[in-house]
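Chemist: Here is a sequence with its predicted model. Questions after.
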Amino acid sequence: MHEPYLTAPPDAPSQDDAVWIERSWDEPECFGAVFDAHYAEIHRYASRRLGPYAADDVAAETFALAFRRRRRFDLGHRSARPWLYGIATNIVSRHRRDEVRLLRAVDRLNPLAEPPRGHEDEVAAKVSAQHVKGTLARAVAALPAAQRDVLLLVALAGLSYDEVAQALDVPFGTVSSRLNRARGKLRKALGEKNPLLDEEEA
């Protein structure tokens, strides 16, 4: 049996997420428009952080929680994207050990070795293919959780500083501070170079 948020209204026109969320208070099926607009992106983010095997559960739980909490959404925001990323990040936080273990597995992965066969190695290979390799993976794994969240919301989700602040419910300055500290640690670990996250310095 499907949850009511899984099906968008037929022929739903494009509107702000806030419109659909407010409508969903009385017409739960309207939340399907938010689901359709953002599910693939949230699933991709979860997969990049925890691997494809966990992504289905994280994405499903994200939208289940968002649906149950939809009356708490600030209707002053047009997009639900940062809000959804915040929920997803909180869910990912329950899997910190899995994320660190995944990153360390990537660090150990030898690109010249035989193709990976185990579950962990398969996940590691997928992350490696997404350019999170070796020393960088080790450095990201070593970051404090709060700094890693900010870093990956910017690097993987492509959120702006303002959107990260909204997602994590922290001040803009906190986002900037955490990101600067994280980048500094990565630059140090990578010999003062960070090919993934410092495009502005390229």
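Modeler: Yep, it's here. Numbering: from 1, shown residues only.
Chemist: Only C-alpha atoms from now on, for both contacts and neighbour counts.
Modeler: Will do.
Chemist: Counting neighbours, which bits of the helix or strand residue 104 falls within end up buried?
Modeler: Here residue 104 is covered by helix 96-108, with elements defined by DSSP states H and E. Residues 98, 99, 100, 101, 102, 103, 104, 105, 106, 107, 108 are the ones in helix 96-108 that count as buried (16 or more other C-alpha atoms under 10 Å).
Chemist: let's bring in a second one:
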Amino acid sequence: MTTDAEIIRLSLARPQEFAALFDRHATALGHYARRLVSADAGDDVLSETFLVAFRRRADFEFSRESALPWLFGIATRLAHRQRAAEARRWRTLQASARVAVDVAISDIDSAVERADAAARLKHLAPRIRRMSEADRDTLALYAWGDLTTEQIAESLGVPVGTVWSRINRIRRVLRLELPAEPEEGNDGFAEVRA
């Protein structure tokens, strides 16, 4: 089986070979991008990711077999730009139309709901919003990118130890304090009676 590095190396002389990289990784990157931004914007991020990768293919680190972490890194940076551009558009719209703050909040809430339909997300969203951008990127790559810690480190251009630190910090921040369920046959008052 041909590695991603071999495909990229071949594409330097025969650009059409780069299409194999798209065929191999577009689905995973598309899912990731659509989770970071809206569905339409996610498709734009996906397309632009491969366009940027194609233009920079000569800069790829050929010692790495997989291009997936490299592509996830590009997609993450492009999603940041997309969100920043969307935020600028919202600010402009709010200023010109004097849109109520409630509209922006409901838009954020709908974006969060699109990001993950799990019931716990409503409890986690405020904690995620308070995280640093670096922690949110790490969380997204870990949860949605399905990357190893080494691949996350490569995507973000940080040491693996930094990724482990961020993941531990994220776990502490997101840990839900759920009430302990009483054991079977225990009505929950055993400690009080003792």
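Modeler: Alright, I've got the coordinates. None of the values given here were measured: they were computed from a predicted structure.
Chemist: that older thread, can you give the distance of the helix holding residue 104 of structure 1 from its chain's centre?
Modeler: Computed by C-alpha atoms, centre = their mean, to the nearest Å, the separation of helix 96-108 of structure 1 from the middle of its chain amounts to 16 Å.
Chemist: got it, and stretch 152-165 of structure 1?
Modeler: 9 Å.
Chemist: What range does that stretch cover in structure 2?
Modeler: Mapping stretch 152-165 of structure 1 onto structure 2 (TM-score structural alignment) gives residues 140-153.
Chemist: Check the separation of the first and last residues in the matching stretch.
Modeler: Stretch 140-153 of structure 2 has an end-to-end distance of 13 Å (C-alpha to C-alpha, to the nearest Å).
Chemist: Quick one: neighbours of the corresponding residue of structure 1 for residue 127 of structure 2, just the number.
Modeler: Matched to structure 1 by TM-score structural alignment, residue 127 of structure 2 sits across from residue 139. Neighbourhood size, residue 139 of structure 1 [other C-alpha atoms under 10 Å]: 22.
Chemist: Skipping adjacent residues, who's closest to residue 54 of structure 2 in space?
Modeler: residue 18 (7.2 Å; C-alpha to C-alpha, 6 or more residues apart in numbering).
Chemist: Tell me if I'm right that the one you found and residue 5 touch.
Modeler: No - the criterion here is C-alpha atoms under 8 Å, and residue 18 of structure 2 misses it with residue 5 at 10.5 Å.
Chemist: who's in contact with stretch 159-176 of structure 2?
Modeler: Residues from elsewhere that reach stretch 159-176 of structure 2, judged by C-alpha atoms under 8 Å, 6 or more residues apart in numbering: 124, 127, 128, 135, 138, 139, 149, 150, 152, 153.
Chemist: same thing with stretch 87-95 of structure 1?
Modeler: 42, 46, 49-50, 58-59, 61-62, 65-66, 145, 149, 167.
Chemist: Run the chain-centre distance for that stretch.
Modeler: The gap between where stretch 87-95 of structure 1 is centred and where its chain is centred comes out at 9 Å by C-alpha atoms, centre = their mean.
Chemist: likewise stretch 136-146 of structure 1?
Modeler: Chain-centre distance of stretch 136-146 of structure 1: 15 Å, with C-alpha atoms, centre = their mean.
Chemist: Ok, stretch 22-34 of structure 2 next?
Modeler: Centroid separation between stretch 22-34 of structure 2 and its chain, computed with C-alpha atoms, centre = their mean, is 12 Å.
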